[in-house]
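Visitor: this is a predicted model, with the sequence first.
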Amino acid sequence: MYARLSAMLFPIVSLFLIGSVYWGYQEHQEKNSVLLKAENQYQRAFHDLSYHMDKLNEQLGNTLAVNSTSQSYHRKGLVNVWRITSEAQNEINQLPLTLLPFSTTEEFLSKIANFSYRTSVRDLTKQPLTDKEYATLKTLYKNSQEISADLRKMQAKVLQDNLRWMDVELALASERTPSDNTIIDGFKTMEKKVSEYPELDWGPSVSALYEKRTPRMLTGDKLEPQEIARKTAKFLGLRDSGAVKVTENAKGTEYESYSATVAAGNGRNIQMDFTKQGGKLIWFMDPRDTGKSRNVSAREAEEEARRFLASRGYPDMEAISYDDADNSLNITYASVHGGVVVYPEKLTVKVALDNGQVVGLQAADFVYERHDRKLPKPRISEKEARKLLNPSFRTTGMRLSLIENELREEVLCYEFRGSINGGDYRIFVNADTGIEEKIERI
């Protein structure tokens, strides 16, 4: 009986065993295939990075080699520097370096890209490279030469010893793995070297990109929690500030702020954030369910948002855009000074479309960008600006606006609204030079 049972089970068990071995083999092959593909991608990104750093150094050298009056070649060279640097940044992002401190080198490349782009887009015939910009380019040429040389040494080592990037990924992911990996050590050395470079004069347009907006930029005294509670009660129309709970954030740092919370029933809390310096409202949110029924039109919602702003100390605001989502309307407003719409001073109001109640306000840009400005006068007329538009552009409206251009400079523009090629657009024409500063699809 046992012999018969064994004879019956043996083929079945054998089939299961063979199937398990085959399945394991297939899984192993697929795993190896995935690992091989990842390794090939890492190797390609690394060798491309080394190549592009060589090209970056070469292009910087070429740009410096031509005559100082060769503005056309300077523009071409700087555009190529921007393009090559952007490709190098992309290749760094493809490498498994997320667990390795490499932020200084990435920021350095980012600043090179921004410096070269912002310098190349201006009219170099009217604003040629300055002595400071030449000095910056010379320093970048020297620094890129050092980085390129380090990468070439690493590249030679990788090829000579057949080093694998998958080992780098494992070494970074596992604390138990010894950290004597050649590639890791090479990138750590590069990061240390870049961090020791003296700070360069990147110019105001690039420096502004990395400038952190903090409450130190605000005016006014530092407020106490009790004063924030009173501000919250007044904003919400409460008679008593005793129901307001105020929490201090980041005490002793430059990011000091307050969070105010008010219980609104049904388990929800209305939340507001204020700067400690001056007590400026940054953010307000009533997280109630706005339902699905739409009882308020977009026009009615905009009117309610305008009344809300006017009653809470935000006068002379102009709606510049809106976004319809989750049965609510997010309307963005900008300040108006002397008939000019000031785009940097903007805030967003969220209106529930079930009953028209304002349930949110995001005012960080308004808080940090609002200050006294001396608005310039247009040097070209509206008629002259219109002549610069595409003849096929059908204009439906025009207003004067102050915007930030690509160089982070505030410029006065004629803002033309209209349509072309089946789409609605805003075209901003510089009221001083006549160039088209920005084009936005509405």
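Guide: Received, thanks.

Visitor: please make it C-alpha for all contacts and neighbour counts, starting now.
Guide: Will do.

Visitor: quick one: the helices in the stretch 51-200 of the chain?
Guide: 71-94, 103-120, 131-161, 165-173, 182-195 (DSSP state H, counting those that start in this stretch).

Visitor: where does the nearest residue to residue 357 once chain neighbours are set aside sit: helix, strand or coil?
Guide: Counting by CA to CA, 6 or more residues apart in numbering, residue 351 is the residue found nearest to residue 357 once chain neighbours are left out, at 5.6 Å. Here residue 351 is strand, with the state taken from DSSP: H, G, I helix; E, B strand; the rest coil.

Visitor: and here's the other structure:
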Amino acid sequence: MGRNIVIAVLVVALISTGYWGYLEHKDKNVISTNAENNYQQAYHNLTYYVDNIHDHLGTTLGTSSKDLAAPELTEVWRMASLARGEIGQLPVTLLPFNKTQEFLSNLGKFSFQTAIKSNNGKLSDDEYKQLQNLYNQSEEIETDLRQVQKTIVDNHLKWMDVEVALASQKQPNDNQVIDGLKAVNQKVEGFQNEWGPAIARSNLDELSELNKLDGPTISKEQAGEAVKNFLNIKKAQVQVRQLGKGSGYKAYNVTINQKASPIVASVTQKGGDVVSFIKHRDVGSNKLSLNDAVDKANKFLKSHGFNNMKVTKTDQYNNVGVLTYVLSKGDVFLYPSSIRIKVALDNGEVLGFDDKEYLVHKDNRLKSYKPKIKAAEAEKGLSQNLDIKTTDLAVYENELGEEVLCYSFLGTRDKDTYRVFVNANTGQQEKVELLTA
């Protein structure tokens, strides 16, 4: 009798263990599939944007009129920015892909600068020559990216395998995706372009400021502890690896394995600052408003020592609130010192955090800012259709990476809300943002 009971208990335990293993395997498969789909979509978008860059550069070369070229060049700038964003979604932080990112950054800045510069209404000979070079170079990148994409499709390759190969730090020679992207990066490195100092100051140069943060250089073990402490996690399985050259700064990638909700974070080697983290989980239906999300994010920031942060933009995507905060110094808003936070609208949990810009632009907190013109004079150039609600002083970073003191006007037109940055020294409009629709 007793023996039968023991056997029955063991059978139940075996079935329970098997079922638990099945559920865990199923959860991992769901996470893996979602990640693979995201990687595939990001690469598809990257190739699409580079295709468009090539097309718009070609259209620009068909005209010598600055009026006709400006819209095309503005579109090149926009597409270059979007392409860089898609690279950020791929598992290439451990792979030298920095030259490709730098090329897209410089290409965007050059296009924007050329579009807004006045040169007797025509493209100069030097600008035309540079655009011809960029047209040819973008075609080479387009062709190589398409070849990598064809290799992936023809051989049924997975981006998750790339991530595993890179994470293992073995980087096998037979990984065709890794080899293809390395080849693209090496080709871009050989391009010859005269960018000029203002344009050549790339985002990767900016990120190198993270290597100058205060504090000691930390180990992998300390990086894992830094993330656990930041997120108030007591016990968890942690994997830590070093970011590659493509990241632009020295840091560790930390993965915290939690059932159905893994966390991936970046921590600087110098100082051990958490630069970003994202928690992967399915978000249920909305139970909270964006105002509730702001309250949750405010508490999160204060609990981590981020004071004087003001929310300047709120968006909502797939039941998640995406909030942008900037630092306020007295009566001046320092837009380059920004932090982005994602909050789940089902329970208010913080799912994402990124303070790279806040850490990079620490020096602007030491400066003093005084406008040369008054707000009333700056407001004269605004559209008469805008109903101005608030006016603030703000430091804004333009497309060339230059910090400019502006008046920030928040206004409405019909159901839309706009923020307009007007240079506080010259009265020139720097940027217009549509905040809500």
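Guide: Here it is on my side, so go on. Every value quoted in this text rests on a predicted model; they were computed, and no experiment measured them.

Visitor: among the helices of the stretch 51-200 of the first structure, which is nearest residue 293 of the first structure?
Guide: Among the helices of the stretch 51-200 of the first structure, helix 71-94 comes nearest to residue 293 of the first structure, with 45.0 Å by CA to CA.

Visitor: and the angle from the closest one to helix 103-120?
Guide: For helix 71-94 of the first structure against helix 103-120, the angle by axes from the mean of the first three to the mean of the last three CA atoms, to 10 degrees is 150 degrees.

Visitor: what separates the residue nearest to residue 357 of the first structure from residue 154 of the first structure, distance-wise?
Guide: Distance of residue 351 of the first structure to residue 154 of the first structure, given as CA to CA, to the nearest Å: 57 Å.

Visitor: what is the burial count for the alignment partner in the second structure of residue 292 of the first structure?
Guide: Aligning on TM-score structural alignment places residue 292 of the first structure opposite residue 285 in the second structure. Using other CA atoms under 10 Å, residue 285 of the second structure is surrounded by 13 other residues.

Visitor: hmm, residue 285 of the second structure is touching residue 344, no?
Guide: No - counting by CA atoms under 8 Å, residue 285 of the second structure does not reach residue 344; the two are 9.5 Å apart.

Visitor: near the closest residue to residue 57 of the second structure other than its chain neighbours, how many other residues are there?
Guide: Among residues not flanking residue 57 of the second structure along the chain, residue 135 sits closest, at 5.6 Å (CA to CA, 6+ apart). Using other CA under 10 Å, residue 135 of the second structure has 20 other residues around it.

Visitor: residue 135 of the second structure is in what secondary structure piece?
Guide: In the assignment (DSSP states H and E), residue 135 of the second structure maps to helix 125-154.

Visitor: the first structure: matching residues for the helix or strand just after that helix?
Guide: Next along the chain after helix 125-154 of the second structure, taking DSSP H and E as the criterion, comes helix 159-167. Aligned using TM-score structural alignment, helix 159-167 of the second structure spans no residues in the first structure.

Visitor: got the buried residues for helix 159-167 of the second structure?
Guide: 159-160, 162-163, 165-167 (16 or more other CA atoms under 10 Å).

Visitor: could you check the angle helix 125-154 makes with that helix?
Guide: 110 degrees.

Visitor: gap between helix 159-167 of the second structure and the chain center?
Guide: 20 Å (CA atoms, centre = their mean, to the nearest Å).

Visitor: cool, and stretch 333-342 of the second structure?
Guide: With CA atoms, centre = their mean, you get 13 Å for stretch 333-342 of the second structure.

Visitor: and that stretch, which stretch of the first structure?
Guide: The aligned range for stretch 333-342 of the second structure is 341-350, by TM-score structural alignment.

Visitor: what's the mean distance for the matching stretch versus the second structure?
Guide: Mean deviation of stretch 341-350 of the first structure relative to the second structure after superposition (mean CA distance after the TM-score superposition for the first structure): 1.7 Å.

Visitor: which residues are in contact with that stretch?
Guide: 305, 318, 328-336, 358-367, 369-370, 399-404 (CA atoms under 8 Å, 6 or more residues apart in numbering).

Visitor: among those, name the buried ones.
Guide: Judged by 16+ other CA under 10 Å, buried ones among the contacts of stretch 341-350 of the first structure: 305, 318, 328-336, 358-367, 369, 400-403.

Visitor: the residue nearest to residue 357 of the first structure contacts residue 361, doesn't it?
Guide: No - between residue 351 of the first structure and residue 361 there is no contact under CA under 8 Å: 9.2 Å.
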